[in-house]
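>>> here is my input, please return the structure:
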Amino acid sequence: MSEKLVGKADAREVLVTDWCLGAEDRHTVSARWPASHPFYTQRSSRFSPLLFTETVRQALGLLAHTAYNVPPDYRMGWDSYRSSVDPEALRAHSGFSDVVLTVRHRSHKARRPGGPVRLMAEVDAVRDGAYLGTAEIHYTAFPPALYDRLRGGRTDSRTAFAEALRPEAPVPAHLVHRVRTGDVVLSPTPEENIWQLRTETSHRVLFDHPHDHVPGMVLLEAAHQASLLTVGSGEAQFTGARFDFRRYVEFGRPCWIETIPLLSDPRGLNLTRVTGVQDGEEAFSGTLTTVVRGSRARSSI
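I've put the predicted structure just below:
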């Protein structure tokens, strides 16, 4: 598997192992999860739901190039992301596990010469034959010239990395299901339910190659960590996510992660709204659903 097809520089972080292009825009992508991952394995010996998200991200990058002939120099970004996951399917095993994604592209607008490609995919996933989760993603692939205009010429990734703010002190790792402080992407502020985004550009998983803006996976990790801090329970497990991405987040200026608790009921079900704000403008926003371990509450969004 070529790392370039899935948007990774480090071969150790490539999860996808094979794919099969089918008829009527229905394709199958196979992946393999390790027994443990240096970043996506949490303190509870469960995988983060973002391992599922990263698997989906790699699969869509692969299919964009192989099934829909998106040129390799096009830049892809997500417009919206919806997912539902079974927390029990995220338990770590003693060995490798096989994940199979069935991907249906409900729409894909063919590009005009020099134009973008807009796609929408629905994903169903199983892990070792058992239900894992579902996702729906709207995403766009931009040609280099158009991407450069959208970014206002700020496309030099090494310059962007050099301008990254020095990370402030992190929140305690155990509060966000982490073991290592280097895996924490939030810093505390004096304001309740507001944190500053931390971008440790030396992190080998979140930043395995230079980027000209903060990647969406980092923003989603920040949202997940902020949701855990808002719920305030080390037993909380994620079951669903809904996010829209509106603006690029730059490295050289503060980005604030803000939360509002929308629901917390006696069954252990929690719904948290998370917003990322930079320069007074909303960059992304959405909701995360968690359930406290041991509760009978179940949710799918």
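
>>> all contacts plus neighbour counts: C-alpha atoms, from now on.
Noted.

>>> so the residue sitting furthest away from the middle of the chain: helix, strand or coil?
Distance from the centre of the chain peaks at residue 113, with 30.1 Å (CA atoms, centre = their mean). Of the three states, residue 113 takes coil according to DSSP: H, G, I helix; E, B strand; the rest coil.

>>> now do it against residue 75, distance only.
15 Å (CA to CA, to the nearest Å).

>>> and residue 159, by the same measure?
Following CA to CA, the distance that separates residue 159 from residue 75 is 18 Å.

>>> with neighbour numbers in mind, choose between these two.
Each of residue 159 and residue 75 has its neighbours counted (other CA atoms under 10 Å); residue 75 has more, 18 against 14.

>>> now the other sequence, so there's something to compare against:
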Amino acid sequence: MTSTAAVTATYASTIARELAHRCSVAEVFVTSLGAVGADEFLVGAQLPRMHAYYGDHAGPLGARYDPLLVMEAARQAAIALTHEFYGVPVESAFIVRTFNGTGSETAAWTVGDLPADLVMKVTVPRKHRRGDRLHGLDMVLDISRGEHHMLTVDGSFSWMTSAQWSALRTGFRDGLGLGDHIAESAPGPRAAAVEVGRESPRNVVIGPPMSDGAGTRAAVVADLSHPSLFDHRLDHVPGSLLIEAARQTALATVGVATRLVCVASTFDAFVELDLPAECRAEITDSGLGAKVVRCEIHQADAVAARIDLEFAEPDAAAATGAAG
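Model prediction:
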């Protein structure tokens, strides 16, 4: 077993974009991968001080790192580790079942004078097998910046060959009465950026929100030309867009000044690009200094994803507090 002292995170360059399933080198945030022991790893990542998508937040939140940016770095790390240390071919397709993040209230979230160098301590508490074949992992990534903890991310995912993916997607679309061809159309109307805490209208991923006594609803808007959310061609709406749609719908409910501190997401079905989808948000807990919003993504009369978000009130923590 390699000693922990012999493995360090480095930041000289990013890992190969193929390992992170990114097309643009600029969208790769992981910088090093190292094995510490059996199913234990140390990963380096660097967050840019400015990013056209993850850094686009109105008001004081624009001076903080977005927790969804850190979760994206964790997603890249998890996939890259499977390729580097578990022999998973880079052309494999991945399915995410759960993806969660819990933030700490530390100074790590403040954007400083230099890019943020992160250290991820990664463990694999469970492996998924079919017979002798490994086809999935559960991972926990404990993420810090310097001496300050930022976020603990955990998730469960599996992978398959391109042929298996094609058969799975064909069967799913056939069940919805859709063909192999994805009908493309222009994105629908979007909410005003100010309603969802954004400055750029291009980063809005929901339609105008509609609120009633039971909660808030908004159409999911998928812009296939978006360079971050659709860094490369996809045949479905990615989970990252669904989580952002949930956040924006929730912000339209609780107010854009609140800070995201926790994410808990479960994905039950694909969300198709050529069928209407809707996010429904409801406040389920409104305790002292925090609010929990439960979101569901609906498509074709079914719930495709469930995303719970916890927000801290603007005055619930000091300016160096966590997430968002």
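
>>> how much space between residue 44 of the first structure and residue 291 of the first structure?
Applying CA to CA to residue 44 of the first structure and residue 291 of the first structure gives a distance of 15 Å.

>>> in a helix, residue 174 of the first structure, correct?
Yes. With three-state DSSP as the criterion, residue 174 of the first structure is located in a helix.

>>> give the contact list for it.
Taking CA atoms under 8 Å, 6 or more residues apart in numbering as the criterion, residue 174 of the first structure is in contact with 43, 234.

>>> my guess is residue 244 of the first structure contacts residue 282. True?
No. Assessed by CA atoms under 8 Å, residue 244 of the first structure is found out of contact with residue 282, at 10.3 Å.

>>> secondary structure class for the residue nearest to the spatial centre of the second structure?
The residue lying closest to the centre of the second structure (CA atoms, centre = their mean) is residue 240, at 4.2 Å. Using three-state DSSP, the secondary structure recorded for residue 240 of the second structure is helix.

>>> return the residue of the first structure aligned against it.
Superposed on the first structure with TM-score structural alignment, residue 240 of the second structure falls opposite residue 217.

>>> hmm, its match is touching residue 206, no?
Yes. With contact defined as CA under 8 Å, residue 217 of the first structure reaches residue 206; the gap is 7.4 Å.

>>> what's the overlap in contacts for the two?
Counting by CA under 8 Å, 6+ apart, no residue touches both residue 217 of the first structure and residue 206.

>>> what's the average distance of the lengthiest helix in the first structure to the second structure?
If you go by DSSP state H, the first structure has its longest helix at helix 49-66. Following the fit onto the second structure, the mean deviation recorded for helix 49-66 of the first structure is 0.6 Å by mean CA distance after the TM-score superposition for the first structure.

>>> list the buried residues of the helix or strand just after that helix.
Note on helix 49-66 of the first structure: by DSSP states H and E, the next helix or strand toward the C-terminus is strand 75-85. Neighbour-count burial for strand 75-85 of the first structure, with 16 or more other CA atoms under 10 Å as criterion, is recorded at 75-85.

>>> and which of these is nearest residue 49 of the first structure?
Nearest to residue 49 of the first structure out of those is residue 85 (CA to CA; 7.1 Å).

>>> contacts only, for that closest one.
49, 132-134, 238-240, 300.

>>> so of those, which ones are in helices?
Of the contacts of residue 85 of the first structure, the ones assigned to helices by DSSP H are residue 49.

>>> most neighbours, which of the contacts of residue 85 of the first structure?
Busiest of these [other CA under 10 Å] is residue 49, holding 27 neighbours.

>>> quick check: the aligned residue for that one in the second structure?
In the second structure, residue 49 of the first structure lands on residue 67 (TM-score structural alignment).

>>> also residue 95 of the first structure?
By TM-score structural alignment, residue 95 of the first structure lines up with residue 114.

>>> do the same with residue 130 of the first structure
Aligned counterpart of residue 130 of the first structure in the second structure: residue 148 (TM-score structural alignment).

>>> picking that back up, is it true that the residue nearest to the centre of the second structure touches residue 229?
Yes. The pair residue 240 of the second structure / residue 229 is scored as a contact, 7.1 Å apart, by CA under 8 Å.

>>> report the contact partners of the equivalent of residue 298 of the second structure over in the first structure.
Applying TM-score structural alignment, one finds that residue 298 of the second structure aligns to residue 277 in the first structure. Going by CA under 8 Å, 6+ apart, residue 277 of the first structure touches 255-258, 283-284.

>>> where along the first structure do the helices fall?
Under DSSP H, the first structure gives helices at 49-66, 144-150, 157-162, 216-231.

>>> helices and strands around the third one, which ones?
By that I understand helix 157-162 of the first structure. Using 3 or more CA pairs under 8 Å, 6 or more residues apart in numbering; DSSP states H and E as the contact test, no helix or strand touches helix 157-162 of the first structure.

>>> wait, doesn't residue 143 of the second structure sit right on residue 123?
No. With contact defined as CA under 8 Å, residue 143 of the second structure and residue 123 do not form a contacting pair (11.7 Å).

>>> so between these two, which is more surrounded?
Shown here are residue 143 of the second structure and residue 123; by other CA under 10 Å, residue 143 has more neighbours (25 against 19).

>>> please name the nearest non-neighbouring residue to that one.
residue 120 (4.5 Å; CA to CA, 6 or more residues apart in numbering).

>>> that neighbour contacts residue 146, doesn't it?
No. Assessed by CA under 8 Å, residue 120 of the second structure is found out of contact with residue 146, at 11.0 Å.
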